[in-house]
Structures are given as structure tokens and as C-alpha cells.
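Novice: this one's structure only:
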């Protein structure tokens, strides 16, 4: 039971911290890609979406070469006492990076559906870009933020390939639900543990999606008085 609770607690912690850094970054990227036109925009979009289509092992290797003890970024952070290799922080980094495309996409779509004529009307009325962002863009993006957050959390919770490549499968340190299920499947006497871990994974994912549906409906009623269009 102690091992089971450790695995579940670590998995939730990793997914939460992955969301803490990936969701704000995804919000900024979604806004920039949806509303700005600049040289390299398509290249930025490709880079952001690549973790979604690349093999997760490749993503893990990229992180290892960049943030590992011998990596360029890892060597810069080492004197500051910051390390991402083979620890929970690295697991959150890997999970957040793989989840980032799923966070950016719905947020970007929400920004892209903001009426341009309404933005122009507010500009003519004298509102500054920051005021237009607060009054128009930010409320319109809330459903996308909720959808992206839920998708990102679910993806981070179930991440396997990038995590095991970058931070290995260390019990109590980096062994999340997916890694624990993989390890338990290699043993002949861990069938019950596999079952419970699978049930918890299904339960957490279902609860997260149900919560997002409820929150989307509440936001839609508050913003427009109409029932929400489902994003997840």
C-alpha cells in the first residue's frame, strides 16, 4: 500500500508541476501564434508541435543531450545547483514538453476565433492593446485554457517514453504510474498492483475530463449565458 500511494502521489506531483510551467508557456505561445504575424512564425509552430509527432524516446534523448549532466544547458545550470537529470523535476520537464502541443492547440484556436472586427472596434474606441487583451482576448481564451490544461494534465500523467529516456525509472523518484505499470508487468506476482494502478489512472483521467466539462459549462454561462461548446 505504501508503494502504491508513493507512485500515485509522485505521478500527480509530476503532472501538476508539468502543468505549472507548460500551461503559462502554452498560453503565451497560443496567443502569439494566433494573433501575431512575424518572420519564423511557421517554424515556431512546427517546433511547438513536434513533440506531438516525434517518438517520445527522441524527445527524451533531446532533453538528455540538452539538460543532462554533460548537456549544454545542464552544464550552465549545474553551478546554480539546478539539475533535471534523473529526478522528479526532470520528469516534470519531460512530461510538460510532451504535453505542450496539446496545451497550445486549443488555446490557439480560442484566440483565432476572436472576431477581428470587434478587436478593431475596441481599438477605434481608444482601448490600448493591453486593455483589448484583458477585456476581449483573455475571456475568450478561457475555454481553450481549460481544455488545454486538462489535455496537458492527462498527457503528462500518462507520459512514458520521454520520461524513462530522460530520467530513467527510479522508484520513489521518477517512477510515475506509466513507468510503474511497465515495471510491474515484467514481474509474475504484480498483477494486483497493475490492476490498481490502471484503475487509478482511468479514474483520475475520467475525473479530470468531467471536471473540465463542468468548468466549461460554468464559464460559458458566466460569459455568454449559453451552454458551453465541448472542447474535450
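Specialist: Structure's in. What do you need? The shown structure was predicted, so the numbers you read here are calculated from the model rather than taken from an experiment.

Novice: make it CA atoms for all contacts and neighbour counts henceforth
Specialist: OK.

Novice: quick one, helices of this structure?
Specialist: Taking DSSP state H as the criterion, the chain contains helices spanning 2-35, 41-53, 56-67, 72-77, 88-112, 116-124, 129-132, 138-158, 161-167, 177-185, 191-223.

Novice: Tally up the residues packed near residue 3, please.
Specialist: 12 (other C-alpha atoms under 10 Å).

Novice: Then residue 207?
Specialist: By other C-alpha under 10 Å, neighbour count at residue 207 equals 12.

Novice: Distance check, it against residue 190.
Specialist: Distance of residue 207 to residue 190, computed by C-alpha to C-alpha, to the nearest Å: 26 Å.

Novice: One more: residue 206?
Specialist: Residue 206 sits 24 Å away from residue 190, going by C-alpha to C-alpha.

Novice: what does residue 202 give?
Specialist: To residue 190, residue 202 is 18 Å away according to C-alpha to C-alpha.

Novice: One more: residue 201?
Specialist: 17 Å.

Novice: before we move on, what about residue 172?
Specialist: Taken as C-alpha to C-alpha, the span from residue 172 to residue 190 is 17 Å.

Novice: what number of residues lie near the closest residue to residue 22 other than its chain neighbours?
Specialist: Residue nearest to residue 22 in three dimensions, not counting chain neighbours: residue 96, with 5.5 Å by C-alpha to C-alpha, 6 or more residues apart in numbering. Neighbourhood size, residue 96 [other C-alpha under 10 Å]: 28.

Novice: try it against this one:
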């Protein structure tokens, strides 16, 4: 069938090649520009290790919250028919298109010391999110949650709902059906959404620095460290960026069945 269609037209192939090069060349250039001899010193510095620790810790905690909250929300969107479901789905996707700095401003308006939620929280408990590691977690949850919800909702929608119906006819409650039928059938999608959300959290920059600043050992993550390091030491910034590139490649490998498989 493909042979009978003829050769691909140059008007389509050439732009496709240009698009591929546009995506690939900057990454190759970054790797080629890295000072490999200085790489170990850059990656083992106290500042870099602290930023990596904060990034891994906050991303892991954030994705746990995303999964805890996002899985039920995805199930609600996929399995329950209610008025306003379309509006709720649109609301969930807003952080995907929101500029990261605006996301940080929104978080400060809600959870800042004088924010809608932050002010009474500070009065009642003495705790404030901004400029703390928990504030970084909150920012990561805000920007990563849509990735988790959308991926899991898609997986739940692709799972045949008739299995849920069969479990109900056998006397299973909706909670039992959710735990033993729905989630196991959609588990690959749940894992994919979790990995995507974790990777998005690890690379978060704009909302984090706007809401929490950039304090080493507390709120400074790898992306914010790269940003400030680039202004003083380009070679060190390249080395740190290489770490993030390797993490991104690792995510692709983890999701190879979704993106690298053959049709």
C-alpha cells in the first residue's frame, strides 16, 4: 500500500527534516560545548548536589501528591457523567497553557503570606508556603497535576468500561471496582502519567522561582541553579544542563512503549 502511494513529496520531506534539525541541533550543540574535563567538579560541588537533592526530593513528593489527588480527579472526569464536566476538564488544563511566571503570581495570590489561603493559614498555624521547600512542592504540584490527570484520564477512557459494569453485576462496590478493575486495566497509562508529571516537576522553573525565590539548600532547584549559574559560569551551566538532558532521555526510555514503539 505504501509503495503504491509513491515517493514522499519534497514539499513535505524538506520541512520535516528542517523541523528535526531545529529540535536536534541545539541539544547536540549543548553536548558538544560541554567542558567534559570540568564536568565532575561542576556536578560534585556542594551547591549542585544541594540543588539536585532539592529537585529530586520536591519532585518525588510533588508527584506523590499529584497521584493521590489526580487519580481520583481523572477517574471522575473519565467515568462519571455530571454537569460541568467539560468546564472542569478545561480548568484542569489551564496550568498547561499558563505562563510559568503567571502561575507563580497566582500561587502567591492564593498561598502567599497575604494570600487568600495563605494569610489565614499563617494566622492559625504560623506556617507560610513561600520561600520554603514545601512551597517548591506546592508549585510543582500546581504545574504537574494537569499532565498526570490528562494522561490517566486518557488511559481510563481507553479501558473498556464494560469490565466495570461486569464487576457491578457481581456485587462489587464502585470503590472495589476502582481498586481491583479500573486502575489495574489503566495501569500503564497511570505509570506514564506519573513519569511525565515527575519529569515536568523536575524541570519546573518559572512558578518555583516566582513563588519561592532561589535560596540554596531550601528552594534552589536544578533549573533555578542553572539560571543563576549561567550568568557567571557558562561552562558550569552547560554541565548542569547536561544532567537535565540525561533525565529527559531517561524519561523517554521509561516511556519507550508509548513514544518509541513501532506502530
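Specialist: Yep, it's here. This structure is a prediction, so every number in the text was calculated from the model and none was measured.

Novice: Have a look at residue 201 and residue 190 of structure 1 and say which one is more surrounded.
Specialist: Neighbour count, other C-alpha under 10 Å: between residue 201 of structure 1 and residue 190, residue 201 has more, with 19 against 13.

Novice: can you pull the contacts of the residue opposite that one in structure 2 once aligned?
Specialist: Aligned by TM-score structural alignment, residue 201 of structure 1 pairs with residue 244 of structure 2. Counting by C-alpha atoms under 8 Å, 6 or more residues apart in numbering, residue 244 of structure 2 makes contact with residue 203.

Novice: Could you check how far residue 244 of structure 2 is from residue 99 of structure 2?
Specialist: With distances taken as C-alpha to C-alpha, residue 244 of structure 2 is found 21 Å from residue 99 of structure 2.

Novice: Ok, residue 85 of structure 2 next?
Specialist: Look at residue 85 of structure 2 and residue 99 of structure 2: by C-alpha to C-alpha, they are 24 Å apart.

Novice: Also residue 216 of structure 2?
Specialist: 25 Å.

Novice: neighbour count winner among the two?
Specialist: residue 216 (16 against 13).

Novice: So what does that one match up with in structure 1?
Specialist: Under the alignment (TM-score structural alignment), residue 216 of structure 2 maps onto residue 171 of structure 1.

Novice: same question, residue 54 of structure 2
Specialist: Per TM-score structural alignment, residue 54 of structure 2 is aligned with residue 10.

Novice: For burial, what's the neighbour tally of the closest residue to that match other than its chain neighbours?
Specialist: Distance criterion C-alpha to C-alpha, 6+ apart; nearest residue to residue 10 of structure 1, sequence neighbours excluded, is residue 176 at 6.2 Å. Burial of residue 176 of structure 1 is recorded as 32 neighbouring residues (other C-alpha under 10 Å).

Novice: ok, residue 176 of structure 1 touching residue 13?
Specialist: No - assessed by C-alpha atoms under 8 Å, residue 176 of structure 1 is found out of contact with residue 13, at 9.4 Å.

Novice: ok, back up a step: residues contacting the match of residue 216 of structure 2?
Specialist: By C-alpha under 8 Å, 6+ apart, the residues touching residue 171 of structure 1 are residue 7.

Novice: And the nearest residue to residue 255 of structure 2 once chain neighbours are set aside, how close does it get to residue 130 of structure 2?
Specialist: Counting by C-alpha to C-alpha, 6+ apart, the nearest residue to residue 255 of structure 2 once its immediate chain neighbours are dropped is residue 192, at 6.5 Å. Distance of residue 192 of structure 2 to residue 130 of structure 2, computed by C-alpha to C-alpha: 30 Å.

Novice: Equivalent analysis for residue 42 of structure 2, please.
Specialist: Residue 42 of structure 2 sits 29 Å away from residue 130 of structure 2, going by C-alpha to C-alpha.

Novice: Who has more neighbours out of these two?
Specialist: Shown here are residue 42 of structure 2 and residue 130; by other C-alpha under 10 Å, residue 130 has more neighbours (24 against 20).

Novice: And the more buried one, what's its match in structure 1?
Specialist: Following TM-score structural alignment, the counterpart assigned to residue 130 of structure 2 within structure 1 is residue 85.

Novice: which ones are touching the spatially most central residue of structure 2?
Specialist: With distances taken as C-alpha atoms, centre = their mean, the residue of structure 2 nearest its centroid is residue 200 (2.4 Å). Shown in contact with residue 200 of structure 2 (C-alpha under 8 Å, 6+ apart): 143-144.

Novice: repeat that for 6 Å
Specialist: residue 144 (C-alpha atoms under 6 Å, 6 or more residues apart in numbering).

Novice: just the one 3 residues further on next, same as before
Specialist: With C-alpha under 6 Å, 6+ apart as the criterion, no residue contacts residue 203 of structure 2.

Novice: and it, what pairs with it in structure 1?
Specialist: For residue 203 of structure 2, the aligned residue in structure 1 is residue 158 (criterion: TM-score structural alignment).

Novice: Residue 74 of structure 1 and residue 127 of structure 1, how far apart?
Specialist: In terms of C-alpha to C-alpha, residue 74 of structure 1 sits 44 Å off from residue 127 of structure 1.

Novice: Neighbour count: those two, which is higher?
Specialist: With neighbours defined as other C-alpha under 10 Å, residue 74 of structure 1 and residue 127 compare such that residue 74 has more, 20 against 15.
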